[in-house]
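Asks: Provided below for reference: sequence and predicted model.
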Amino acid sequence: MKAILYEHFGMPDQLKFKDVPNPEPLENQVLIEVKACGVNFPDLLIVQNKYQIKPELPFSPGGEVAGKVIGMGKKVTHLNIGDSVLALCGWGGFAEQIAVNQDRVFKIPAALDPKLAAATLYNFGTSYHALKDRANIQKGETLLVLGASGGIGLAAVELGKIMGAKVIAAASSSEKLELCQDRGADLLINYEEEDLKSRIKELTDGKGVDVILDPVGGKFTDAAIRGMAWKGMYLIVGFASGDIPKIPMNLPLLKGCEIAGVFWGQFSKIEPDKNAANLDQLTHWLIEGKIKGPIVKEYPLKDAKGALMDLQERDHIHKSVIIVS
């Protein structure tokens, strides 16, 4: 089969398109014919050896696969040959086939386009877990989304509206904010041109925001947490800026607020039933058209390095998807 391989850690332009042996599933694994694979920020970190997941070399990146079951080990019980599935594989998805442990494979409706599944469910699964399971966001609360035009952020904007929140989208350009507005954001902040803390206060009549979802980190974290309402919730999702901020611990004391980590990958392993229920809800919203999802840019498998290089620029407003078969 064909696959995109890293033979040593480095930059995206070092990827190689090669023939490799077809995988053989172990007794608790599912063999998947890959239809599409989403491209996400952790993929970029993994190939540079900067992520908590560190695969053995050589490996294929790609942790969000949609496809069809074509084989399985004898201990697999909840799936059948021919099922449409989403697999959260960590890596290995930039390939024509992949063998994945059965607890990381989730059945999805056959009516759901694999491209849409691969473009949507990783980011929406993360944001839904953050807002539902960690923040328990309530109708009428105010949600501030940092990096709101990115994959996680845009998902949070859409889900926040579905869940009844008033959504403030914060991003770095007018083009990005227009996309957020199209996805339902009520209020907008350009944090490269406006003072984030002051604008939060202005837009909330001095009250502050109830929930902040932060997949960016870096220089905006301090200003954002200073704009929290009493007993608010700060959701730490990631550090796309490349800078892990140090939060002065007097701030949560003065705000009476909580800071919660959001690690969807670990949640999906430790609480698989809750995660499966979340994915089921998301797929229904997708099929019903309640979720628009991202603007998708497609790449054939042989050009997958272009998708990672595009992601590295961080100035795009689309979601890259590798179309495999």
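Replies: On my side now, so go ahead.
Asks: only C-alpha atoms for contact and neighbour calcs from this point on.
Replies: OK.
Asks: Helices along the stretch 201-325 of the chain, start to end?
Replies: Along the stretch 201-325 of the chain, the segments classed as helices by DSSP state H, counting those that start in this stretch run 221-226, 250-255, 264-270, 272-288, 304-313.
Asks: out of those, nearest to residue 94?
Replies: For those, proximity to residue 94 was assessed by C-alpha to C-alpha; helix 304-313 is nearest, at 7.5 Å.
Asks: and residue 21, how many residues sit next to it?
Replies: By other C-alpha atoms under 10 Å, 9 other residues sit near residue 21.
Asks: And stretch 316-325, what's buried?
Replies: For stretch 316-325, a neighbour-count test (16 or more other C-alpha atoms under 10 Å) marks 317, 318, 319, 320, 321, 322, 323, 324 as buried.
Asks: here's the one I want to compare it with:
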Amino acid sequence: MKALFFEKFGGPEVLQYGEVPDPTYGSTDLLVQTTLIGLNFADIYRRQGTYHIEHHDPWINGYEGIGQVVGVGKDVTDYKIGDRVLFVDVPFANAEMVRVPAASAIKPPTTISDELAVSIGLQGLTADFLAHDLAMNHPDEKVLVYGVSGGVGQILTQILTADKVQVFGVASTAEKRELGLQNGAQRVFSRSGEWIDQFAGTFDTVFDGAGVTLNQSFELIKHRGKVVFYGMAGGQTPKLDPVALLAASKSLLTGDLWDYLTTAAARQFRFNCLLRYIEHHQIKLSQPTILPLSKGRQAHELMTSEQNIGKILLKP
């Protein structure tokens, strides 16, 4: 099969496209022929060698995709050849064929396209987890979302808005700030930060996926407020003083999505919850950018350029 792979960690230039052996699969697995593959920021960190990646020779990146079942393990009863499945946490996805544990597969309905299913997959489940497992905001509370126009940020903003939460955002460009407003944010600030002093102590919750801004996030929340930390898109986190948090009754909340979605039923239930937002026209996504899997270098460069809006998908 053809795959996007690399033999050493580094920049986009280490990525290669070519033939690798087909994956083998076991009695509880599916063999899936991918039609679209999702690119996520974690894939950038994995390529750089700063984030966990499953061992493979050569390294094959990617954990998210959608496709058709072309092989079924003998102990699998819920799937058959030809079924369409989505997966969001299965390694070696940057390939034409992927071994998918049946317990990790999600069944998207026929009413949504491959593009929509994979665009809302990992980022949608993450946004739902942040909103409903960690933050648990009440209607009319004020929250701030860093990267409001990013993949998670767009969906999170729309979920919170549908839940009657007042959303504010931060984005790097005028175009991205406008997108945040279109998605329901009441106001979107520039990343330059001239607004911070004015809004210190304003928000019930700050959703921080940048990492480097954690101290700033704590300045922006009220007493008894919460910072929900879910990523390091901007770089390493600063050191935090827990005594200072204690004095102002401020909380840091974080977690691993997969500590919450521990079964196939839980994954399917959460995905179905996302679909209800879509069915009620409460979540709309920007058009994805689709590039051939062979153009993986360009896809990685686009991901880190801050010029892209919407999901980046790779097509085998």
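Replies: Great, that's in hand. The structure presented is a predicted model; accordingly, all values stated were derived computationally and were not measured.
Asks: Need the TM-score between these chains.
Replies: Superposed pair, TM-score by TM-score structural alignment, normalised by the length of the second structure: 0.93. Supporting alignment: 316 aligned residues with a C-alpha RMSD of 1.9 Å.
Asks: related to what we said a few turns ago, looking at the buried residues of stretch 316-325 of the first structure, which is nearest residue 264 of the first structure?
Replies: The closest of these to residue 264 of the first structure turns out to be residue 319 (C-alpha to C-alpha; 18.9 Å).
Asks: Check the alignment and tell me where that closest one lands in the second structure.
Replies: Under the alignment (TM-score structural alignment), residue 319 of the first structure maps onto residue 311 of the second structure.
Asks: In space, what's closest to its match - neighbours in sequence excluded?
Replies: residue 288 (4.6 Å; C-alpha to C-alpha, 6 or more residues apart in numbering).
Asks: Quick one: map the one you found onto the first structure.
Replies: With TM-score structural alignment as the criterion, residue 288 of the second structure lines up with residue 296 in the first structure.
Asks: Run through the residues that contact that match.
Replies: Applying C-alpha atoms under 8 Å, 6 or more residues apart in numbering, we find residue 296 of the first structure in contact with 119, 318, 319, 320, 321.
Asks: so what's the last one closest to, chain neighbours aside?
Replies: This points to residue 321 of the first structure. Among residues not flanking residue 321 of the first structure along the chain, residue 38 sits closest, at 4.6 Å (C-alpha to C-alpha, 6+ apart).
Asks: Report the angle between the host helix or strand of residue 33 of the second structure and helix 296-304.
Replies: Assigned by DSSP states H and E, residue 33 of the second structure belongs to strand 29-39. Orientation of strand 29-39 of the second structure against helix 296-304 (axes from the mean of the first three to the mean of the last three C-alpha atoms, to 10 degrees) gives an angle of 60 degrees.
Asks: Run the chain-centre distance for strand 29-39 of the second structure.
Replies: Centroid displacement of strand 29-39 of the second structure relative to its chain, using C-alpha atoms, centre = their mean, to the nearest Å, is 17 Å.
Asks: Over to stretch 282-302 of the first structure?
Replies: 12 Å.
Asks: The strand holding residue 33 of the second structure against the first structure, how far on average?
Replies: In the superposition against the first structure, strand 29-39 of the second structure averages 0.9 Å from its aligned positions (mean C-alpha distance after the TM-score superposition for the first structure).
Asks: For residue 194 of the first structure, give me its contacts.
Replies: No residues are in contact with residue 194 of the first structure under the rule C-alpha under 8 Å, 6+ apart.
Asks: Alignment lookup: residue 285 of the first structure to the second structure.
Replies: Residue 285 of the first structure maps onto residue 277 in the second structure, by TM-score structural alignment.
Asks: Find the nearest non-adjacent residue to that match, please.
Replies: By the measure of C-alpha to C-alpha, 6+ apart, the closest residue to residue 277 of the second structure outside its immediate chain neighbours is residue 283, 5.7 Å from it.
Asks: Verify the stated contact: the one you found with residue 157.
Replies: No. The pair residue 283 of the second structure / residue 157 is not scored as a contact, 9.0 Å apart, by C-alpha atoms under 8 Å.
Asks: Which one's more surrounded, these two?
Replies: Taking neighbours as other C-alpha under 10 Å, residue 283 of the second structure and residue 157 compare with residue 157 leading, 29 against 22.
Asks: Confirm that that one sits in a helix.
Replies: Yes. Counting by DSSP: H, G, I helix; E, B strand; the rest coil, residue 157 of the second structure is part of a helix.
Asks: tally of neighbours for residue 52 of the first structure?
Replies: 9.
Asks: can you pull the contacts of it?
Replies: residue 46.
Asks: Next, find the distance separating it from residue 35 of the first structure.
Replies: 27 Å (C-alpha to C-alpha, to the nearest Å).
Asks: thinking again about what came up before, assess the claim that the match of residue 319 of the first structure and residue 289 are in contact.
Replies: Yes. Counting by C-alpha under 8 Å, residue 311 of the second structure does reach residue 289; the two are 6.2 Å apart.
Asks: Distance across stretch 284-300 of the first structure, terminal residue to terminal residue?
Replies: Start to finish, the residues bounding stretch 284-300 of the first structure are 28 Å apart (C-alpha to C-alpha).
Asks: One more: stretch 285-294 of the second structure?
Replies: Stretch 285-294 of the second structure has its terminal residues 25 Å apart, counting by C-alpha to C-alpha.
Asks: Mind listing what's buried along it?
Replies: Within stretch 285-294 of the second structure, the residues that qualify as buried are 285, 288, 290, 291, 293, 294, counting by 16+ other C-alpha under 10 Å.
Asks: possible to save those as CSV with distance to residue 21 of the second structure?
Replies: Formatted as CSV, these follow (distance: C-alpha to C-alpha, whole Å):
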residue, distance to residue 21 of the second structure
285, 35
288, 30
290, 25
291, 23
293, 17
294, 17
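Asks: Leaving out sequence neighbours, find the closest residue to residue 27 of the second structure.
Replies: Nearest residue to residue 27 of the second structure, sequence neighbours excluded (C-alpha to C-alpha, 6+ apart): residue 73, at 3.9 Å.
Asks: That neighbour corresponds to which position in the first structure?
Replies: Residue 73 of the second structure maps onto residue 73 in the first structure, by TM-score structural alignment.
Asks: try residue 19 of the second structure
Replies: In the first structure, the residue matched to residue 19 of the second structure (TM-score structural alignment) is residue 19.
Asks: which residues touch its match?
Replies: Residues 1, 2, 3 are the ones in contact with residue 19 of the first structure under the rule C-alpha under 8 Å, 6+ apart.
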